[in-house]
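Novice: Sequence first, then the predicted structure, then my questions.
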Amino acid sequence: MTHGEDSTGNYLLAVGTKKGLWLGTSRDRANYTFTGPHFLMHEIPSIGIDTRGGRTRILAGLRSEHWGPTVARSDDLGDTWQEPENGAITFPEDTGASLERVWQIQPDTAERAGVVWAGCEPISVWKSTDGGEHFELNRGLWDHPHRTEWGAGYGGAAAHTVLPSPSDPNTVHVAISAGGVYRSSDAGQSWEARNQGISAYFMPNPLPEFGQCVHKVARDPNNPNIMYAQNHHGVYRTDDNADTWLSIAEGLPADFGFTMLTHPRRSGTAWVIPVKADGERIPPDARLAVHRTDDAGQSWRALTDGLVQPEYNVVLRDAATVDSAEPAGLFFGTRGGTVYASADEGEHFTEVLSNLPDVLCVRAAVLEA
């Protein structure tokens, strides 16, 4: 564990693990002062950091084997936590369902104050209008005729990516494992599968309308019609709002993996962390590497400086993130409990935590001075 000189800093790093949450502050994104574990023995599969409106609110998706799942929130960098007495996310009685896990917490744009999205298991999408204190089930997706045919990924049935469009409040994309990418153009009232070009080689029809196991999707910062997807074998880009997808895997050592990140300001820049294969879930040649493209997937470059080798643990879909600083910071954690930070978009990494439980989720933010 790397410690800074004091507990203050301009940067926040949140690390959710199989057995608790760690929160770190830093002045340089290399030396951190951490607190934790918060919620010891709770699984933390999702974190949202909401810096809108001049405050920093941390939202943590918790899962306790005894108390079950919920969303807790802190407005003082983890000193105190609050959660609704009856749970932030509760299925209506008529659904016959109960919450298993909160896979994704996604604050909306600055213009949509108070709006926070959640993706959950069983496969469902939820919307909050009070900053993540209470969420309402999106019935359009829950009642979708495809829902009974969606399968569970290896880690569970997950609506793991929720991407509200920054330019159109009526457009939202969701990625489901295993169901594929769905888009709503009417503020969530209805949803259409948008997977043309994404392979599902494990199905009788390798290019079905839906059923793909998309692992993660990220949106371009300037053109909302451009997105990137890491699939269960396959790396893709769409230029037309997910109507069609094109392979951009050429140049990577493997097309399997879980993470997909895009730059906060610069179009064409994205990062993936390849895994050898679904049947051999280690980094290729047991050498951990982040791969970055600066030309929208036409070419890729391996970034390894500061990463300890060999490495036999993988990086899960939400165990990697970027911040909004200049240059952008890149952060990720492994299933072996090591957390790396880069203050220069992946050119150089520093190990900032080690010997943690499985890292499930990493989020970073720039704090107001």
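Specialist: Yep, that arrived. All values reported here derive from a predicted model rather than from experimental measurement.

Novice: CA only for contacts and neighbour counts going forward, please
Specialist: Will do.

Novice: Nearest residue to the middle of this structure?
Specialist: Centrality entry for the chain: nearest residue to the mean C-alpha point is Asp318, 3.5 Å, by Cα atoms, centre = their mean.

Novice: Not counting its neighbours along the chain, what's nearest that one?
Specialist: Nearest non-adjacent residue to Asp318, counting by Cα to Cα, 6 or more residues apart in numbering: Cys361, 4.8 Å away.

Novice: what's the answer for Gly114, then?
Specialist: Sequence neighbours aside, Gly131 is the residue nearest to Gly114 in space, at 4.2 Å (criterion: Cα to Cα, 6+ apart).

Novice: Distance-wise, check the one you found relative to Asp318.
Specialist: Going from Gly131 to Asp318 by Cα to Cα, to the nearest Å gives 21 Å.

Novice: put this beside the first:
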Amino acid sequence: MATTLLAIGTRKGLWLATSEDRRSWSLSSPHFLMTEVPSVGIDVRGGRTRLMIGVRSEHFGPTVVHSDDLGVSWDEPADGAISFPADTGAAVERIWQLQPDSADRPGVVWAGCEPISVWRSDDGGDSFALCRGLWDHPHRSEWGAGYGGAAAHSVLPGPDGTVHVAMSTGGVYRTRDAGASWQPRNAGISAYFMPGPAPEFGQCVHKIARDAVDPRRLYAQNHHGVYRSDDDGDSWTSIADGLPSDFGFVMLAHPRRGGTVWVVPLVADGERIPPGGELAVHRSDDAGSSWRRLTDGLPAHEYNAVLRDAACVDAGDPVGVYVGTRGGEVYASADEGETFTTVASHLPDVLCVRAAVLP
């Protein structure tokens, strides 16, 4: 029976949970206690497991550490894995995203950071280089900070070198030339908080995901708005009908089956709680045409939000779904969200969760 690893990054450290059936879990002691862990990447390409952790110390600042022995030991580059070139005059504030590329590019890992920037590693996450095409973009001076900061929080590598990035605030940008040039791709996404007609960029997109079967199909959870694109981000249409709210942070896509996505709605930007004070995951199996509300095993009374990276899926069969709350509760489903069990309770504020079936 395969072992599933669940990494839980919180405001005050990292916890690792393992399970043979994704219903009963064994939880580790905390790693990096009292250190913020806003991002986790689990790379299982090539038959090995590498944990990459974006940590942020109030004293030492942010960096990326990695482990090749499931957290028994951790390695950190002497000069830091991510550091702005001197000519930029910038410093990394937080590492929001660590995303391994496809099996066809086994050494490539992407990072999204604050201030808004994207970084590429070609050595499995040992070191990262700044993507100058995005950093030097003429729009950068007009990108703003969302409530949580100025973040490049979603990096979606696709086929043929295409990469989509989403940021708060700035919206969705796409490159098709390995990051040399980037174009905004926000047509149809609301920016109701800005005056005048919808702008070319400046949207506060909270999370994006790519369809497993059709790589040109994308999904987005916006700052009010849930969307699908069928043309690689060139245009977006609403798929919020059937949801109790169009606000939230989570957008997850099935790793193998096209058209299946999950969201976790919140009431509104001014009321960031689950509708009715009851935590619920919503799943669509038809690319957003209809939604099912899934609550079995989730608490009937919950007033904490689920943040954008505090939810994930694994590659199991059926697919596992995981959510963590700002109240420190973590829930796991071994059946694509039909039923949930509790992995951990009373942890610090959950910032990110990542799961993988170990090779």
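Specialist: Perfect, I can see it now. As the structure is a prediction and not an experimental result, all values here were calculated from the model.

Novice: Is it correct that the residue nearest to the centre of the first structure is in contact with Val359?
Specialist: No - using Cα atoms under 8 Å, Asp318 of the first structure makes no contact with Val359, being 9.1 Å away.

Novice: so stretch 19-33 of the first structure aligns onto which residues of the second structure?
Specialist: On the second structure, the counterpart of stretch 19-33 of the first structure by TM-score structural alignment is residues 12-26.

Novice: With stretch 320-335 of the first structure instead?
Specialist: Here stretch 320-335 of the first structure aligns to the second structure at residues 311-326, judged by TM-score structural alignment.

Novice: so how far is the first residue of that stretch from its last?
Specialist: Here the two ends of stretch 311-326 of the second structure are set 12 Å apart, with distance taken as Cα to Cα.

Novice: Likewise for stretch 152-167 of the second structure?
Specialist: 4 Å.

Novice: what's it in contact with?
Specialist: Stretch 152-167 of the second structure is contacted by residues 96-97, 99, 101-102, 110-118, 150-151, 168, 172-179, 204-210, 215 when judged by Cα atoms under 8 Å, 6 or more residues apart in numbering.

Novice: how about it: buried residues?
Specialist: 152-158, 162-167 (16 or more other Cα atoms under 10 Å).

Novice: cool, and stretch 305-317 of the first structure?
Specialist: Buried, per 16+ other Cα under 10 Å, within stretch 305-317 of the first structure: 307, 311-317.

Novice: Switch those residues over to JSON lines; also include distance to Leu13 of the first structure and secondary structure.
Specialist: Formatted as JSON lines, these follow (distance: Cα to Cα, whole Å; DSSP: H, G, I helix; E, B strand; the rest coil):
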{"residue": "Leu307", "distance to Leu13 of the first structure": "18", "secondary structure": "coil"}
{"residue": "Glu311", "distance to Leu13 of the first structure": "23", "secondary structure": "coil"}
{"residue": "Tyr312", "distance to Leu13 of the first structure": "24", "secondary structure": "coil"}
{"residue": "Asn313", "distance to Leu13 of the first structure": "21", "secondary structure": "coil"}
{"residue": "Val314", "distance to Leu13 of the first structure": "20", "secondary structure": "coil"}
{"residue": "Val315", "distance to Leu13 of the first structure": "17", "secondary structure": "coil"}
{"residue": "Leu316", "distance to Leu13 of the first structure": "17", "secondary structure": "coil"}
{"residue": "Arg317", "distance to Leu13 of the first structure": "17", "secondary structure": "coil"}
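
Novice: hang on, the earlier thing: next, the buried residues of the match of stretch 320-335 of the first structure.
Specialist: By neighbour count on 16+ other Cα under 10 Å, the buried set for stretch 311-326 of the second structure is 311-316, 319-326.

Novice: Just these: which are in strands?
Specialist: The strands, defined by DSSP state E, take in 311-313, 321-324 from these.

Novice: what's the farthest-apart pair in the residues you listed?
Specialist: By the measure Cα to Cα, Val313 and Gly324 form the most distant pair in those, at 12.2 Å.

Novice: Which residues lie in contact with Ser177 of the first structure in this structure?
Specialist: Contact analysis of Ser177 of the first structure by Cα under 8 Å, 6+ apart lists 150-153, 156-160, 212-215.

Novice: Distance check, Leu40 of the first structure against Gly16 of the first structure.
Specialist: With distances taken as Cα to Cα, Leu40 of the first structure is found 11 Å from Gly16 of the first structure.

Novice: Likewise for Gly257 of the first structure?
Specialist: Using Cα to Cα, Gly257 of the first structure is found at 19 Å from Gly16 of the first structure.

Novice: ok, which stretches of the stretch 1-150 of the second structure are helices?
Specialist: Using DSSP state H, counting those that start in this stretch, the helices of the stretch 1-150 of the second structure run over 132-135.

Novice: Gly257 and Gly16 of the first structure: who's more crowded?
Specialist: Relative neighbour count places Gly16 above the other of Gly257 of the first structure and Gly16, with 32 against 28, counting by other Cα atoms under 10 Å.

Novice: doesn't Pro45 make contact with that one?
Specialist: Yes - counting by Cα under 8 Å, Pro45 is a contact partner of Gly16 of the first structure at 6.4 Å.

Novice: Could you name every residue contacting both of these two?
Specialist: In contact with both Gly16 of the first structure and Pro45: 360-361, using Cα under 8 Å, 6+ apart.
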